[in-house]
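Colleague: please work out how this folds:
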Amino acid sequence: MIVIYPGSFDPVTNGHLDIIERCSKKFDKVIVAILNNSSKKTLFTVEERTELLKQAVKKYDNVEIDNFSGLLIDYAKERNVTTMVRGLRAVSDFEYEMQMALVNKKLYGDIETLFMVSSGEYAYLSSSIVKEVVMFGGDVSCLVPNVVEKALKEKLKGGQSK
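Modeller: Below is the predicted model:
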C-alpha cells in the first residue's frame, strides 16, 4: 500500500520523522507531500523544505519526497493514492484533522485518512515552536535533524539562505 503523508514541514521536526519512520515500516511506500501554498508565509521555500526532507529521510528506501499545490485530494488522485496519514499530537489536532478528513472524503470518496498518534516524546513538538526556540537562541538539537538545525540557524541568525 502507498500512503501520502502531507504537511508544510516548515521545518521538518523529529516528530515528523517519527511518523515517517513508523509509516515506512507499515506501508510499501510513503510519499511525503510538501504543501506549496504561495499565500502562506513560510520560513523555508518549498525547494529548501524538499532538500531538507530528502536529507533527513535518505536512510528510508521506501520514502519519496514530493510537493504539491492546490487541494490534497487532487494531488492524491494525480498520484493514484487513496490513503493518507495524518499525525495527531493532542485532542485539539483531532478536531481539525477530522473535519479535513470528512471534507476530503466528501470530495473524493475513495480517500481514507489514517490518524497516527505522535510518540509521547514528541506530543508537544511543532515547527512553530522550533522556529521560536531558535529565534531566541535556544538549543533545538534534540528537536530536529542536524541538517535542519544548521539551516534554521543560518536563516534565523542573519545568515544568507541559498
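
Colleague: C-alpha only now, for contacts and for neighbours.
Modeller: Will do.

Colleague: for stretch 116-133, measure first residue to last.
Modeller: Start-to-end span of stretch 116-133 (Cα to Cα, to the nearest Å) is 26 Å.

Colleague: the longest helix along the chain: how far from the chain's middle?
Modeller: In the chain, taking DSSP state H as the definition, the longest helix is helix 91-107. Offset of helix 91-107 from its chain centre (Cα atoms, centre = their mean, to the nearest Å): 17 Å.

Colleague: residues in contact with it?
Modeller: I73, R86, L88, I111, E112, T113 (Cα atoms under 8 Å, 6 or more residues apart in numbering).

Colleague: so who does G7 touch?
Modeller: G7 neighbours (Cα under 8 Å, 6+ apart): V32, A33, I34, L35.

Colleague: compare these and tell me which is most surrounded.
Modeller: For the contacts of G7, the largest number of neighbours (other Cα atoms under 10 Å) sits with V32, at 26 neighbours.

Colleague: that one belongs to a helix?
Modeller: No: if the criterion is DSSP: H, G, I helix; E, B strand; the rest coil, then V32 is strand and not within a helix.

Colleague: residue contacts, it?
Modeller: Residues in contact with V32 (Cα under 8 Å, 6+ apart) are I4, Y5, P6, G7, I20, V63, E64, I65, D66, N67.

Colleague: same check, this time on S118
Modeller: Applying Cα under 8 Å, 6+ apart, we find S118 in contact with G15, D18, I19, G87, L88, R89.

Colleague: second input sequence below; structure requested for side-by-side comparison:
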Amino acid sequence: MRTGLYPGTFDPITLGHVDIIERACLLVDRLVIGVAINRDKGPLFSLEERVAMVEAESARLSETTGTEIVAHPFENLLIDCARDVGASIIIRGLRAVADFEYEYQMVGMNRKLDHSIDTVFLMADADRQAIASKLVKEIARLGGDVSAFVRPEIKAALAEKFGK
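Modeller: Below you'll find the model as predicted:
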C-alpha cells in the first residue's frame, strides 16, 4: 500500500487544497493529511477546528476517489511525521515560482534527513492557483465573498470567526 503525506496548516482548507488532494489520490492508496500545529503562524482556527474541516472534506473525497484519507495533526519535523504515518512520498502543492524556491530547499533538507522518502509536486489547477488561505482569511475579514475559494461550510465558519 502506497501512503502519501500532504502537510499544511489548512487554516482553513480551501478549494486549492481540495484540488491537490483529489489529484494526490490518483498517486496513492492512502493519503494522510498532516495538519500542522504551527504556533508561530497563529492560526485563526484551532487545531480541533482545522482537523474537523479536513476530516469533513476527507470523508467526501474518500467516497468519490476510493482512496483512504485520514487527518493527522503533527508538530514534529515533516520527515518524522512522514515516517510516523508510513509515508513513502510527501505531496506538496505549488502555486507559483516563489512556492517552488522554498519547496526546493525543503526537499533538499528532507532528502538529507531521510533519502527513502521522496517529494512529489503537484501544480494547482489554473483556476485555483491564486487561492491562498491567508488571502481567503483577509477577504473574509473585510466582508468579501469567499465562495469561489472555499466550500460553503468553510465560508460559514469564516463568517462566524469574523462576526459577519
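
Colleague: need the contacts of S118 of the first structure in CSV with neighbour count, distance to E121 of the first structure and secondary structure, can you?
Modeller: Converted to CSV, these look like this (neighbours: other Cα atoms under 10 Å; distance: Cα to Cα, whole Å; DSSP: H, G, I helix; E, B strand; the rest coil):
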residue, neighbour count, distance to E121 of the first structure, secondary structure
G15, 23, 8, helix
D18, 16, 10, helix
I19, 19, 12, helix
G87, 23, 14, strand
L88, 18, 13, strand
R89, 19, 10, coil
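
Colleague: name the single longest helix found in the second structure.
Modeller: helix 47-65.

Colleague: which position in the second structure aligns with K157 of the first structure?
Modeller: Aligned by TM-score structural alignment, K157 of the first structure pairs with G163 of the second structure.

Colleague: now the aligned partner of E153 of the second structure in the first structure: how far from D28 of the first structure?
Modeller: Using TM-score structural alignment as the criterion, E153 of the second structure maps onto V147 of the first structure. V147 of the first structure is 26 Å from D28 of the first structure, where distance means Cα to Cα.

Colleague: now swap in P6 of the first structure and tell me
Modeller: Distance of P6 of the first structure to D28 of the first structure, computed by Cα to Cα: 17 Å.

Colleague: and if you look at T82 of the first structure?
Modeller: 14 Å.

Colleague: okay, the two: which has more neighbours?
Modeller: Taking other Cα under 10 Å, T82 of the first structure and D28 do not tie; T82 has more neighbours (18 against 13).

Colleague: residue in the second structure matching the more buried one?
Modeller: Aligned counterpart of T82 of the first structure in the second structure: S88 (TM-score structural alignment).

Colleague: leaving aside the residues adjacent along the chain, what's closest to that match?
Modeller: Distances taken as Cα to Cα, 6 or more residues apart in numbering put I117 closest to S88 of the second structure, at 5.0 Å, once the chain neighbours are dropped.

Colleague: L142 of the second structure pairs with which position in the first structure?
Modeller: So, by TM-score structural alignment, L142 of the second structure is matched to F136.

Colleague: and A24 of the second structure, what pairs with it in the first structure?
Modeller: Counting by TM-score structural alignment, the partner of A24 of the second structure is C23.

Colleague: so its match versus Y108 of the first structure, what's the distance?
Modeller: When C23 of the first structure is compared with Y108 of the first structure (using Cα to Cα), they lie 23 Å apart.

Colleague: and if you look at L35 of the first structure?
Modeller: Taking Cα to Cα as the criterion, L35 of the first structure is separated from Y108 of the first structure by 18 Å.

Colleague: check G87 of the first structure too.
Modeller: G87 of the first structure is 20 Å from Y108 of the first structure, by Cα to Cα.

Colleague: before we move on, what about A33 of the first structure?
Modeller: According to Cα to Cα, A33 of the first structure and Y108 of the first structure sit 18 Å apart.

Colleague: in helices, which of the contacts of helix 91-107 of the first structure appear?
Modeller: Judged by DSSP H, these include I73 as members of helices.

Colleague: K58 of the first structure: which of the contacts of helix 91-107 of the first structure is nearest?
Modeller: R86 (21.0 Å; Cα to Cα).

Colleague: ok, the closest one touching E112?
Modeller: No: counting by Cα atoms under 8 Å, R86 of the first structure does not reach E112; the two are 10.6 Å apart.

Colleague: please identify which of these two sits among more neighbours.
Modeller: More neighbours surround R86 than the other of R86 of the first structure and E112, with 21 against 17 (other Cα under 10 Å).
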